[in-house]
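Asker: Build me a model from this:
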Amino acid sequence: MGTSEGPSPKEHAERAVHAVKQEAAIYRGEEDRPLGGYAVLMSIYFTLVGLLSAGAVRRGRPLPRPSAGDLVVTALASHKFSRILSKSAVTSPVRAPFTRFDGPGGPAEVMEQPRKSSRIRHAVGELLACPFCLDLWAVTALVFGLVYAPGPTRLVAGSFGALAGADFLQLAYAKAQQMAEG
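Answerer: Here you go, the predicted structure:
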């Protein structure tokens, strides 16, 4: 083990890996948390943001200065896109490799649980079944859309924003009907 000069680089690496695994085990406790899978997803996210940012700088693309309207539309569009991707029955084929059906959810929605056959599958399953988790990715896509293609991005965001508004009106109408019927 090591020389008189101390541990070798390989021994340092082994100790570091052991320490990380030990910390992950302490964090998880009795729960099955895919920390390695989360780390992969975070790495993918930050790599994409870095590449898109570097590309924007290299091409001289100005950073967007979103108006209050852009912020509202982005919030509504991100909400709706995340709900469609994470909960809609018609998008379940996208989630199926990473989740399993758990039952019906809200109006036109399903509930799913992540598959746990691997840390990556588990983490991706959690991401795809969680509208709150997907919001970060959706907002990021829309922000970079404003950098690279502001016109089409505003069209898409406005469409998803209008769809979110229509959903809220549908729910309000159904509630009003229930109240009218007593």
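Asker: C-alpha only now, for contacts and for neighbours.
Answerer: OK.
Asker: Name the next helix or strand downstream of whichever helix or strand M42 is part of, please.
Answerer: For M42, the host element (DSSP states H and E) is helix 35-58. Proceeding N to C from helix 35-58, the next assigned helix or strand is helix 68-87, under DSSP H and E.
Asker: Could you grab the helix/strand/coil label for V110?
Answerer: Assigned with DSSP: H, G, I helix; E, B strand; the rest coil, V110 falls in the strand class.
Asker: let's see this one next to it:
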Amino acid sequence: MRDYDPAGAVDLHGYSGSLLTYGLAVTALAGAAGGRAPERYAVRDLVLGGIATHKFSRLLARGSVTSPVRAPFTEFQDAAGAAEHQEAARGEHGVRHTVGELITCPFCLAVWVGTSYVGALALAPRAARTWAAVFTVTAVSDFLQHAYARVRG
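Answerer: Got it, this is the predicted structure:
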């Protein structure tokens, strides 16, 4: 691994821990789902889940109201408009830094959230769809709020 990053700028150990945790979580989810995983997924579930995953990941990663969840792992940088914060991961290496990077990146969080949603479709489809409906409705509302503000000027 030293050949990859001789300067030690990339926290390969932290990222390895994240990958291991994700792999263990997926394995546990697959084991819990057993034979209940659907052979295929309905397009409506994927669209609903995709929109909900986007909204929930963005809320976790950037939302002002969710900043207490991120605070142990991040440092506030600046307000980012529309009830969002810009934050940076604490430290340079280690678990705290790695978690900080993960929870400030909506793209990174989306993998974990999307995996959870798809797993929940196998284990508790009604609850999964209810969760997805709430965050999809919220995402549509947010879009309309922004559109309305632009139209109003």
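Asker: thinking again about what came up before, could you list the buried residues of the helix holding M42 of structure 1?
Answerer: L35, G37, Y38, L41, L52, S53, A56 (16 or more other Cα atoms under 10 Å).
Asker: And the contacts of stretch 148-155 of structure 1?
Answerer: The contact list for stretch 148-155 of structure 1 (Cα atoms under 8 Å, 6 or more residues apart in numbering) reads A56, R61, D70, L142, G145, L146.
Asker: Quickly check those for the two that are furthest apart.
Answerer: A56 and D70 (19.7 Å; Cα to Cα).
Asker: which residues touch the counterpart of A89 of structure 1 in structure 2?
Answerer: Using TM-score structural alignment, the equivalent of A89 of structure 1 in structure 2 is S64. By Cα under 8 Å, 6+ apart, the contact list for S64 of structure 2 reads A83, E84, H85.
Asker: What helix or strand is the residue nearest the centre of structure 1 located in?
Answerer: Central residue check for structure 1 by Cα atoms, centre = their mean: the C-alpha nearest the mean position is that of L134, 2.6 Å away. Following DSSP H and E, one finds L134 of structure 1 within helix 131-148.
Asker: What residues sit buried inside the following helix or strand past that helix?
Answerer: Following helix 131-148 of structure 1 in sequence order, the next helix or strand is helix 150-181 (DSSP H and E). Within helix 150-181 of structure 1, the residues scored as buried using 16+ other Cα under 10 Å are T153, R154, V156, A157, G158, S159, F160, G161, A162, L163, A164.
Asker: returning to what we had before: show the buried residues in the contacts of stretch 148-155 of structure 1.
Answerer: A56, D70, L142, G145, L146.
Asker: ok but V69 of structure 2 is inside a strand, no?
Answerer: No. The assignment for V69 of structure 2 (three-state DSSP) gives helix, which keeps it out of a strand.
Asker: ok, it to L59 of structure 2 distance?
Answerer: As judged by Cα to Cα, to the nearest Å, V69 of structure 2 and L59 of structure 2 stand 11 Å apart.
Asker: which residues touch A164 of structure 1?
Answerer: A164 of structure 1 makes contact with L76, A77, H79, K80, according to Cα under 8 Å, 6+ apart.
Asker: most neighbours, which of those residues?
Answerer: A77 (27 neighbours; other Cα atoms under 10 Å).
Asker: Now check structure 2 for the residue matching that residue.
Answerer: Aligned partner of A77 of structure 1 by TM-score structural alignment: A52.
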